[in-house]
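Undergrad: Predicted structure and sequence below. I'll ask about it afterward.
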Amino acid sequence: MVKGICGLCGGNCGMEFSVEDNKIIHVKGDKDHPISKGFICPKGRALPEIIHSKNRLSKPMKKDDKGNWEEISYEEAMDIIIQKLTYLKENFGSESLAIHTGEAGVGKQFSAYARRLGQAYGTPNQSSAGCHCHLSKEMANKMTIGVLPSPDYGNSKCIVLWGYNPMNSSPYQMMDINKAINNGAKLIVVDPQETKTAKRADIHLQVRPGTDGALALGLIHVILEEKLYDKDFVEKWTIGFDKLIDLVKDYTPEKVEKVTGVPKENIVEAAGLFANNKPGNISPGIAIELLTNGFQTARAISILQAIMGYVDVVGGAIMGSPAPLSSLELEDVKYNKDPIGISQYPLFCKTYNSAQANIFSDAILEGEPYPLRAMIVIGSNPILTWPNANKLRKALETIDFLVVMDNFMTETAKMADIVIPGTFPIERYEVWQGADSLGDGIVGLAPKIIESEHGISEWKFISDIAKAMGYDEAFPWDREEETMEYRLKGIGKTFKEMMDIDYGYKYRDFEEKKYEKNGFKTPSKKVEIYSETLKK
């Protein structure tokens, strides 16, 4: 048995792999892993079937003029890509190319490699899966408390799962939730559906889809009306509380019931339960992020948590920070054009130095704000995951050049000019991060469990493009291990040292109320209930 990390999602669940002749025979959860503690989901259990699927791509593919596919060598595929990228840059400018990494790149190193390639090429149109989810919630919390916090379930007295069902999506988290419930914690579930988790809740707020923001403001209304908030924390550590009072005064339980469909008695009861069982925390799920008003809804939920003083305390919302790995961002990058989306989504584009992929179709079809003529898509299936699929399909049918790197012939890959077979996380080294049950920050280096018999590593693909384009200075490494060695310098560790640590390196000890030393990571150093940044 070989110990490693699943890596199919961002859960970083520890696994034990049974390997014979470079084949995964069997997997099971690693009970000693500090984060997942032996839990794995159905997708993780199916890892051998996924990795060794007969449907996996194994050769680069090129579409001919008649739309038929033919296998080509990796070298030929690279020659075509380099010729196209060189032609594009010389004739239409570097901004005519977009590079997108999808869900498969979330928390994975190749997303940072792809960004570095885009910066070296000179395109501002680098994007990720965060264009569609997660980053709106993260940005909302950054605007409010300076960081997206993590819930300390195990020590909480009231847990709110808001559009989030870890019983299905993150089973290892349920162990800490169950521990808290067994110790007397209350559970509130906000979900239109009566899930198994909702059936276990003390209160299930069965909200009408899309009205979560009104529900959050209604809960705040009750807490302010009954003076259940943390007065000392609010007076010392927030700005804009007076404006909050004015904002929520009309969101009475009666009005909110009409908007959300949640009975007013349940709204009052839930507010009291959350306020009187200290400390508590709220976990907004992806359902919040996908709302048209998702950003402001996430802001309201963050404010609800903050005015109770449940920020950065044991059992509350922990304000952690990622491991300080050496950055792969190039310095002093200058672009000829602003990223696509800067006029419609200025806060997003400036916060993440990113384009907004949701409107790439406009640039392809209508040339707004300027023509987008080529895309490199790595680990993403936009036709199934991006909004307005019909318009996107038309755009990808029209685009001059499309390269897709994936493990399977997805709906998006079928539309490409060139398809490159990729790898799964267990076929390469990967950095993983998380926090243990004590809130201590952990970073680990997941080993390569097997050699890929199908794909080309994402690092090699990206690095080969960079070197062929003459960007050797931006990509001075010959092997991915050297790149990771550079990354790990940020925590004072070498590649070899990290490979010898089974369960990660503790880079941060948990400390309560860090804001008392340096304030919050906001312009005012306080919780910004009212944000001057958003006003601008």
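TA: Okay, I see it.
Undergrad: Could you use CA atoms for every contact and neighbour count after this?
TA: Noted.
Undergrad: contact partners of the longest helix anywhere in the chain?
TA: For the chain, the helix that runs over the most residues, judged by DSSP state H, is helix 74-92. Helix 74-92 is touched from outside by 59-62, 94-97, 373, 401, 418, 420, 465, 468-469, with contacts defined as C-alpha atoms under 8 Å, 6 or more residues apart in numbering.
Undergrad: I462 against R115, yeah?
TA: No - the pair I462 / R115 is not scored as a contact, 9.8 Å apart, by C-alpha atoms under 8 Å.
Undergrad: Which of these two has more residues huddled nearby?
TA: R115 (26 against 19; other C-alpha atoms under 10 Å).
Undergrad: which residue sits closest to that one, ignoring its sequence neighbours?
TA: The spatial neighbour of R115 that comes closest, neighbours along the chain excluded (C-alpha to C-alpha, 6 or more residues apart in numbering), is Q126 at 6.2 Å.
Undergrad: Presented hereafter is structure B, for comparison with structure A:
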Amino acid sequence: MMTKVAKMICPMCSIGCGLDVFVEDGRVVKAEGMPEHPINQICPKGASLHKLVHHSDRILKPMRKVNGSFKEIGWREAMDVMRDNLATLRATSGPDGLMVVIGDAVGLRETRHIPAWFCKLYGTANMSSTGSFCHYANKLAMNYTIGNYLWGNFRGAKCVVAWGKNYPASVPITAASIKRIVKGGGNLIVVDPRKTELAKIATFHLQLLPGTDAALALAMLNVIIGEKLFEHDFVEKYTTGFPALAAHVVQFTPEWASEITRVPADQIRQAARLYGNSRPAAIGFAATPEHNVNGIQLVRALCSLVAITGNLDVPGGSTYLDHAHLQHPRFPHEIDLSKRIGHAEYPLFSETKDEAQIVLFNQVMEQESPAIKTVICQATNPMGTQPNTNRLRKALARVDTLIVMDVFWSETAKMADLVLPAATIAERVELCDHGYAGSVPLMCLSNRAIDPVGEAWPDWKLWFELAKELGHGEQMPWNDIEECIDFQLAPLGLSVQQLKEKPGGIWYAKRAEKRYQEGPLNTPSGKVELYSQRFADHGYSPLPTYLDPVATLENGEQVIRDYPLVGATGARVLAYLHSQYRQIDNLRHLTPEPVVEIGIATAGAYGVSNGELVRVESPQGAVVMKAQVSGDVMEGFVQVSYGWEGEANGNILTSDTHRDPISGYPSLRWFPCRVRKLSEPGPAIRTGG
């Protein structure tokens, strides 16, 4: 039996490890780390690729709902349905009646632009993605503060701050690096309401109440500025607004922050001094800071900490992401931004992401005559990942036509009118820029290992074919993805063939540092903006500040009397990525079921025992999960598992109206809740409409 090896980039988390994928008789049989690739220490997800590709539950044919039941159809009929629907929609209601929603899994990296190209050609302003509640609030805050996205570059760091990011569960390769730093005498500060694996080896574990991170960051600025631990030369040459920031943070003492965060004032002061006196020092964070009403201002505060201590864009500090500037098609007309959902409410998000803010979708669909008529979801499961699932279910039910393209049947797919089979990464070619997630200017090609299983199509093919059907073939003229990738790569002087010859990737730029010395930053002033005039012009606080989550909640005081615990969802586990991969048996063995993590005293107050099924309730609804009682969880707080469906869907508890005032991001990491034993009387569990 002949074995073929395909060189691929793993898509099963954002890191993109190099894979050698072994194929026998047209089937993927295993995956191992690719020796030629600099990132090749694969995790259990990557090692399970073969089980994903050949899983018996995959969607393998187009399916159309007829009289409430799905029936198999061919791709020709599916394309006819979509073409007629979109042509009629554009002619009657206008192109903005189409909303396209894509997920993180659409393409590995650079082919994620293709759905956006289609939307611009079709004319809709309502293209959206999981960027409406992940990653791009960080980018917004960073763009207006330091000019680009920052990434914790821990190599050589003397002090690492893991702010709300549980690296062993999300990025094991980085967790190993942090452990080596600690073993070598470096310091580690962990900011997390749970005593995580890294918290147990940290110099300081700042165990704070979720939603209060901004208060902690402001107190650290108070100490570092007040004790003159900042880099005076850097501040003078490369920042604007420092005097205003210095005067502003005087009020935010560690004692003030301690009352809010529950972290002892002395611990805040010592941690601030440790970070302020360490050169270089790196702060690592991802989605957690975004998911509360202080998200943007918290990230601005963190960027300010990085900048004033001179840890900006230096090895061992927080460095800018390197990414390639690829070619995009020219579009014949501008889209109408006044028709974009969220553009008026969140203009800086619309400008930064160039997308609709999908968190407003529910309220749009509750209007008497909703503007959105057709929704296409590709590689995303809104019913599992977007806030306030009960309200979203009702909103999706009001859509005239719902089309879902995915690998497996999700809760969203089951609601659809048309379901399309999607190819996995092993069945398609993808372009991967490691600058996108790893701050490494390395371009790779992920090669196809096998032909698509069943009648699955790669994601890009849907948009190429729809463009041709609707008369946009001239702007999207490619017949296959390799032609398109060659077009994208032209500015770099690279080609698909060159990348095939170098499976470990091609370095398209030198690793840069201290780019602020080379010329103006990409901010209005060209410098680090500790005070943002652009924010002031839009009516936002120009300096990082703190909002009390309770005060920003409608009837907040009454709500927290009824729901006295603070809940959060979204914590990562190694086995899964968001709502993906629960079909894979060995990954399911690692994390077999959803749980609510609860402290010992809190569980005792509610009469809850470890392993007992409990009901967690919020103003939005209720879920049932097993209690995992632990001394590692902060009292008064519960961590609800994320990404599960049915009555264990954590987003049944979250609100879509309690949002960051600048980005529109939902407060997924802070919501009022309570816990009941299942034997106690309580409201019915609302998992339906």
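TA: On my side now, so go ahead. This one's a predicted model, so the numbers in the text were calculated from it and none came from an experiment.
Undergrad: TM between them?
TA: With the length set by TM-score structural alignment, normalised by the length of structure 1, the two chains reach a TM-score of 0.96; 532 aligned residues with a C-alpha RMSD of 1.9 Å.
Undergrad: one step back: report the mean deviation for the longest helix of structure 1 after fitting onto structure 2.
TA: Superposed on structure 2, helix 74-92 of structure 1 shows a mean distance to its aligned partners of 0.7 Å (mean C-alpha distance after the TM-score superposition for structure 1).
Undergrad: Mind listing what's buried along that helix?
TA: Neighbour counts using 16 or more other C-alpha atoms under 10 Å place 77-78, 81-82, 85, 88-89 of helix 74-92 of structure 1 among the buried residues.
Undergrad: show me where the stretch 101-250 of structure 1 has strands.
TA: Using DSSP state E, counting those that start in this stretch, the strands assigned to the stretch 101-250 of structure 1 run over residues 126-128, 150-151, 158-162, 186-190, 203-205, 238-239.
Undergrad: Those: which one's closest to G316 of structure 1?
TA: Proximity to G316 of structure 1 (C-alpha to C-alpha) singles out strand 150-151 among these, at 6.0 Å.
Undergrad: after superposition, how close is that closest one to structure 2?
TA: With mean C-alpha distance after the TM-score superposition for structure 1, strand 150-151 of structure 1 departs from structure 2 by a mean of 1.9 Å once superposed.
Undergrad: what's that strand in contact with?
TA: Strand 150-151 of structure 1 is contacted from outside by 281-283, 315-320, using C-alpha under 8 Å, 6+ apart.
Undergrad: ok, those vs N168 of structure 1, which is closest?
TA: Comparing the contacts of strand 150-151 of structure 1 against N168 of structure 1 with C-alpha to C-alpha places S283 closest, at 14.5 Å.
Undergrad: V566 of structure 2 should be in a helix, yeah?
TA: No - assignment of V566 of structure 2 by DSSP: H, G, I helix; E, B strand; the rest coil gives strand, placing it outside any helix.
Undergrad: Run through the helices of the stretch 201-350 of structure 1 in chain order.
TA: With DSSP state H, counting those that start in this stretch as the criterion, the stretch 201-350 of structure 1 has helices at 212-225, 231-237, 241-248, 253-260, 264-276, 286-289, 294-306, 346-352.
Undergrad: Please apply the same query to the stretch 401-536 of structure 1.
TA: Taking DSSP H, counting those that start in this stretch, the helices of the stretch 401-536 of structure 1 run over residues 458-468, 480-488, 495-499, 515-518, 532-535.
Undergrad: Let me have the ones you listed in a markdown table, adding distance to V106 of structure 1 as columns.
TA: Formatted as a markdown table, the helices of the stretch 401-536 of structure 1 follow (distance: least, C-alpha to C-alpha, whole Å):
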| stretch | distance to V106 of structure 1 |
| --- | --- |
| helix 458-468 | 13 |
| helix 480-488 | 17 |
| helix 495-499 | 21 |
| helix 515-518 | 28 |
| helix 532-535 | 27 |
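Undergrad: Any buried residues in stretch 502-516 of structure 1, and which?
TA: The neighbour-count check on stretch 502-516 of structure 1 (16+ other C-alpha under 10 Å) flags 502-508, 510, 513-515 as buried.
Undergrad: Now, the residues you listed that are in strands?
TA: Of those, the ones assigned to strands by DSSP state E are 505-508.
Undergrad: Just put those in a markdown table and tack on distance to E225 of structure 1.
TA: Conversion of those to a markdown table gives the following (distance: C-alpha to C-alpha, whole Å):
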| residue | distance to E225 of structure 1 |
| --- | --- |
| Y505 | 46 |
| K506 | 43 |
| Y507 | 43 |
| R508 | 39 |
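Undergrad: Name the nearest of these relative to V234 of structure 1.
TA: Proximity of those to V234 of structure 1 (C-alpha to C-alpha) peaks at R508, which lies at 27.7 Å.
Undergrad: Surely S463 of structure 1 is in contact with P476?
TA: No - shown here, S463 of structure 1 and P476 do not form a contact pair, counting by C-alpha under 8 Å, at 9.2 Å.
Undergrad: Of these two, give the one with the bigger neighbour count.
TA: Taking other C-alpha under 10 Å, S463 of structure 1 and P476 do not tie; S463 has more neighbours (25 against 13).
Undergrad: re the thing from before, nearest to K414 of structure 1, out of the helices of the stretch 201-350 of structure 1?
TA: That would be helix 286-289 among the helices of the stretch 201-350 of structure 1, by C-alpha to C-alpha, at 27.9 Å.
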